[in-house]
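Student: Sequence unavailable; structure follows:
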């Protein structure tokens, strides 16, 4: 699927807006790009309303150390949707308090079985992660980071993903 030029420009602008100034002066690494795309996905996802969300920080969590988790930590404190981005290490019991949960290749696949009802946006970057329950999977293809979306899993978790983000995805499972 080819992404229209205006949408590519929008995504690039969003990535640069969230990146530290030093990243704009050099080419970002693969983990930095993956972290920026994951964070930018938060702009295109709606969670079930809890009544507190207007003042609550947007929490992006990770389970174990990895290059992408390190890149996410460097984005901690950014303002997104007029809310502060909080990047936190968590375990399976704390994951329900996260808006997004990044899972790396070594993380327990049992955590990825998304139960029905509200939950975090599960994101990973390992081939086959969509089959493990990840909702957004980031991969490097021909030198570019692309992402796939499992819309069914997102809907089971009570999440609404904007059609704007879905148009940028390489693959959408419905």
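Tutor: Cool, the structure landed. The model shown is predicted, which means the values in this text are computed figures rather than measured ones.
Student: Every contact and neighbour count from this point should use C-alpha atoms.
Tutor: Fine.
Student: In the chain, which residue sits furthest out from the middle?
Tutor: residue 25 (23.8 Å; C-alpha atoms, centre = their mean).
Student: Spatially central residue for the protein, please.
Tutor: Short answer for the chain (C-alpha atoms, centre = their mean): residue 38, at 2.7 Å.
Student: In addition, the following structure is provided for comparison:
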């Protein structure tokens, strides 16, 4: 029974990635960006069940290194659907990476905030940093969302994950591109 549930979870995550690869030519740039942000948000939220933090708490804080209110509202909407009685998901916006890494379990750094990450030096924080700019996984991001042939994929830097004391399920690493 547990194996069937695990397979269903893996299948649902793969379905999200297939949906993420759909072509959006008919949409305006703003609509396309909103749709892409929604897909990225859903992918990030889907990854949560494959990650184990060393300290259990009643809430999971997803930080966003951005003041983009539309993205923050979108993540809050997804969080309200995904929070369970066991763990509440809280979305917080940050303007500096130092503050974000101190107060987040997951930190999403959108492309427009990538420069701050590139200048950042990790001190073994127990935060899962997810970026979306080519090459950032090799520069210290744990997970990097990338587009290959028009399809959303993700890279995983296992060394960064191991240094942070987080445990990522082999199911998630199998779906990603190891860097």
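Tutor: Thanks, I have the structure now. Keep in mind it's a predicted model, so treat the numbers as computed, not measured.
Student: After superposition, what is the TM-score?
Tutor: Once superposed, the chains reach a TM-score of 0.73 (TM-score structural alignment, normalised by the length of structure 1), with 152 aligned residues with a C-alpha RMSD of 2.9 Å.
Student: After alignment, which residue of structure 2 pairs with the residue nearest to the centre of structure 1?
Tutor: When structure 2 is aligned by TM-score structural alignment, residue 38 of structure 1 is paired with residue 44.
Student: any idea which element the closest residue to the residue nearest to the centre of structure 1 other than its chain neighbours lies in?
Tutor: Setting aside the residues directly before and after it, residue 38 of structure 1 is nearest to residue 123 in space (C-alpha to C-alpha, 6 or more residues apart in numbering), at 7.3 Å. Per DSSP states H and E: residue 123 of structure 1 is located in strand 121-124.
Student: So which bit of structure 2 is that strand matched to?
Tutor: So strand 121-124 of structure 1 sits over residues 128-131 in structure 2, by TM-score structural alignment.
Student: Would you map the strands across structure 1?
Tutor: 45-46, 58-62, 79-80, 83-89, 100-103, 121-124, 136-141, 144-150, 160-161, 171-173 (DSSP state E).
Student: picking that back up, quick check: the strand holding residue 123 of structure 1 compared with structure 2, mean distance?
Tutor: Compared with structure 2 after fitting, strand 121-124 of structure 1 deviates on average by 0.4 Å (mean C-alpha distance after the TM-score superposition for structure 1).
Student: residue ranges of the helices in structure 1, please?
Tutor: Applying DSSP state H to structure 1 gives helices spanning 5-18, 21-25, 30-41, 67-74, 129-132, 151-156, 163-168.
Student: now for these, which one comes closest to residue 57 of structure 1?
Tutor: helix 30-41 (12.9 Å; C-alpha to C-alpha).
Student: Quick check: buried residues in the closest one?
Tutor: Across helix 30-41 of structure 1, burial judged by 16 or more other C-alpha atoms under 10 Å covers 30, 31, 32, 33, 34, 35, 36, 37, 38, 39, 40, 41.
Student: do the same with stretch 89-109 of structure 2
Tutor: 89-94, 97, 100-101, 104-109.
Student: Give the closest residue to residue 160 of structure 2 in space, chain neighbours not counted.
Tutor: residue 142 (5.5 Å).
Student: Now do the same for the one you found: its match in structure 1.
Tutor: Checking TM-score structural alignment: residue 142 of structure 2 goes with residue 135.
Student: Could you tell me how far residue 38 of structure 2 is located from residue 121 of structure 2?
Tutor: 29 Å (C-alpha to C-alpha, to the nearest Å).
Student: how deep is residue 79 of structure 2 tucked in, by neighbour count?
Tutor: By the criterion of other C-alpha atoms under 10 Å, residue 79 of structure 2 has 20 neighbours.
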